[in-house]
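Trainee: I'll drop the sequence and a predicted model, then ask my questions.
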Amino acid sequence: MHLTGYSMLLLLLLLAAITPFLMMGISQIVQVKYPTRLKDTTYESGMAPFGDSHIQFDVKFYMYALLFILFDIETVFLFPWAVAFDRLVQSLGLFPIIEMFIFIGILMLGLVYAWKRDALRWQ
């Protein structure tokens, strides 16, 4: 049986949907279970828990995470474009270069906005 097109995609999606449940089931079967009073505490390190479990994080940590994701996604989009750059320019001319400058310009506007709002200042 030779899978092509949508049948291969359907098989891949089915495998992706089943894999997490399969892994959790296998871990339940093979894990070693020796419950003790110490393991039932909050931490397994042997230290007595102290303080409140609810800790408020400053918003700046989330801002840094969002900015990291923004520029990480930029890299994900730039890499395939750079790999196929020669073929793109040969077939489409200057259009891919102009398109990438627009993409980078939009990201730079986001960076300038974050900079003006002091989202990059660590306090």
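Mentor: Alright, I've got the coordinates.

Trainee: can we go C-alpha only for contacts and neighbour counts from here?
Mentor: Noted.

Trainee: all helices of the chain, in order?
Mentor: All helices of the chain, identified by DSSP state H, fall at 6-30, 59-83, 85-92, 95-116.

Trainee: ok, and what's touching the shortest one?
Mentor: Same thing as helix 85-92. Helix 85-92 has contacts (C-alpha atoms under 8 Å, 6 or more residues apart in numbering) with 95-97.

Trainee: got another, please set it beside the one above:
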Amino acid sequence: MADVAAGYLPILIFLAIALVLSTAFVGLPMIVSRLTGAHQPDAEKLSEYECGFPAFEDTRDQFDVRFYLVAILFIIFDLEAAFLFPWAVTVVGLGWAAWIAMMIFLVELTLGLVYAWQKGALEWE
């Protein structure tokens, strides 16, 4: 029983250190901001700093579905590139099966792009 508990000791020490550090990284900035007065909002702190003019719409408005669709398409083709580069480096040693599998993958992505294009998913008004 003592051997099993001794085996878990490094894990418990690691978890304790992680808990202490995460609490410190979250709690210390909040404590310091309270002590230095950084938590007191005023007009200058609440002013617009990104675009330079006040927001003209409610920030809780929903985005158009096309925005999400374009974002999903971007992620899909970004993943394609992430799969394509390592494959291109090792394709010589992998043989014909890997080449055929990648061509099927690329054809599927091309068909998906053509479908999205025909449905008007890539058009922005």
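Mentor: Looks like it came in fine. Note that the structure is a prediction, hence the values are computed from the model and not measured.

Trainee: Any idea what the TM-score is?
Mentor: The TM-score (TM-score structural alignment, normalised by the length of structure 1) is 0.66; 102 aligned residues with a C-alpha RMSD of 3.2 Å.

Trainee: could I get the helices of structure 1 as a markdown table with distance to residue 53 of structure 1 and mean neighbour count?
Mentor: Below are the helices of structure 1 laid out as a markdown table (distance: least, C-alpha to C-alpha, whole Å; neighbours: other C-alpha atoms under 10 Å):
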| stretch | distance to residue 53 of structure 1 | mean neighbour count |
| --- | --- | --- |
| helix 6-30 | 27 | 11 |
| helix 59-83 | 18 | 12 |
| helix 85-92 | 51 | 12 |
| helix 95-116 | 31 | 13 |
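
Trainee: Distance to residue 46 of structure 1 for the ones you listed - can I get that in a markdown table?
Mentor: Formatted as a markdown table, the helices of structure 1 follow (distance: least, C-alpha to C-alpha, whole Å):
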| stretch | distance to residue 46 of structure 1 |
| --- | --- |
| helix 6-30 | 24 |
| helix 59-83 | 29 |
| helix 85-92 | 56 |
| helix 95-116 | 43 |
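
Trainee: So which residue is dead centre in structure 2?
Mentor: Centroid-nearest residue in structure 2, with C-alpha atoms, centre = their mean: residue 75, separated by 10.0 Å.

Trainee: Nothing else from me, thank you.
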